[in-house]
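>>> Here's a sequence, model it:
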Amino acid sequence: MSKKKKSVVKPGQKLIAQNKQARRLFDLSEFMEAGLVLQGCEVKSLRIGRVNFKDGYVRFSNGEAWLVGVHISPYENTGVLAQPDPERPRKLLLHSREITAFQAKAEQKGLSVVPTKMYFSAGRVKVQIALGKGKNVRSKRDDLKARDIARDTARQLAAYK
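A predicted model of the protein is given here:
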């Protein structure tokens, strides 16, 4: 009998996309949920799941947080003139105290703020952002080695049952 997978999102939320590269490239510590300022055609494109986190990060300027480098593909049924730039910076909706706290931690400790997943919550688009410390090549190899060892031991335990 197969095991049920753990739910990635809470009940009442619909996952749009997850940034798998963030877990591979960064050690993630603090997570926070933020709203996102979007146009209507971008929301329709997100409902289809057409988003790419490839080089996404959060930039702070003038007391505001901006999501930069996330590609939301244009919606096909939108007129050419109404389509926004797919790579445009998008404003994150956070309280000012949350912005200053994340900005201070990112500047002091040399951390990056990266988006980890995007989902719908009560009809609104939300982005989960996290503080991340970049991994070096050695720590990436150690993670791969630990995963391989865990997989091998699980196979051996399954063989003895």
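>>> all contacts plus neighbour counts: C-alpha atoms, from now on.
Noted.
>>> so where do the helices sit in the chain?
Counting by DSSP state H, the segments of the chain that form helices are 20-25, 40-48, 96-109, 137-160.
>>> mind checking which of these is nearest Leu67?
helix 96-109 (12.6 Å; CA to CA).
>>> hmm, who's touching the closest one?
Residues outside helix 96-109 that contact it (CA atoms under 8 Å, 6 or more residues apart in numbering): Phe60, Gly63, Glu64, Ala65, Leu111, Ser112, Val113, Leu131.
>>> What of stretch 17-35?
Contacts to stretch 17-35, defined as CA under 8 Å, 6+ apart, come from residues 49, 51-54, 92-94, 114-119, 124-135, 140.
>>> compare with the first, here's sequence two:
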Amino acid sequence: MPREKGQKVVARNKKALHDYNIGDRWEAGMVLQGTEVKSLRAGKASLGDAFAQVDDHGEVWLYNLHIPEYAFGTWRNHEVMRKRKLLLTRREIAKLSRESADSGKTIVPLSLYFKDGYAKVEIAVATGKRDWDKRQAIRERDAKREAQRAMSARIKHGRR
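This next block holds a predicted model:
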């Protein structure tokens, strides 16, 4: 059977985009078990509470990623909330470790997808937003929408 081509998104972490200021982004492979891959291919995963950390041995681990048990699995089904190893180059891990070591920074997954048949996760170094940051972002978004509406109304009335 030929290998899949292209990209198929399984899950996105919309909460992370709202709660954090996103910095540098990386694409990482994941070490998965067979039933985890089957559950992901069925489109089942949740990135809501997930985060990543670099351990003392220079390995990156993803915690709290919820991949439900495969419905047609046997007694050898995977654990739902186990930690999963991320595959990055040594240079990427070193840079990720340096950036996340600063106070108030964390590594959050943004999306989980299949790229050319391989499971990938997009991670980013992020800093938490305060409540007033979130309100300001909402105000800016609303102002931008109003400006676009006004511009489209001008164009619409200008043509008539």
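>>> sorry, back to before: any chance of the helices of the first structure in a markdown table, plus distance to Thr78 of the first structure and mean neighbour count?
Below are these laid out as a markdown table (distance: least, CA to CA, whole Å; neighbours: other CA atoms under 10 Å):
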| stretch | distance to Thr78 of the first structure | mean neighbour count |
| --- | --- | --- |
| helix 20-25 | 30 | 15 |
| helix 40-48 | 7 | 17 |
| helix 96-109 | 33 | 14 |
| helix 137-160 | 42 | 11 |
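>>> Between the ones you listed, which one is closest to Asn77 of the first structure.
helix 40-48 (8.6 Å).
>>> Let me have the helices of the first structure in JSON lines, extended by distance to Pro11 of the first structure.
Putting those into JSON lines (distance: least, CA to CA, whole Å) gives the following:
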{"stretch": "helix 20-25", "distance to Pro11 of the first structure": "21"}
{"stretch": "helix 40-48", "distance to Pro11 of the first structure": "17"}
{"stretch": "helix 96-109", "distance to Pro11 of the first structure": "25"}
{"stretch": "helix 137-160", "distance to Pro11 of the first structure": "29"}
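>>> Any idea which of those helices gets closest to Ala82 of the first structure?
helix 40-48 (8.3 Å).
>>> what stretch of the second structure lies opposite the closest one in the alignment?
Aligned using TM-score structural alignment, helix 40-48 of the first structure spans residues 34-42 in the second structure.
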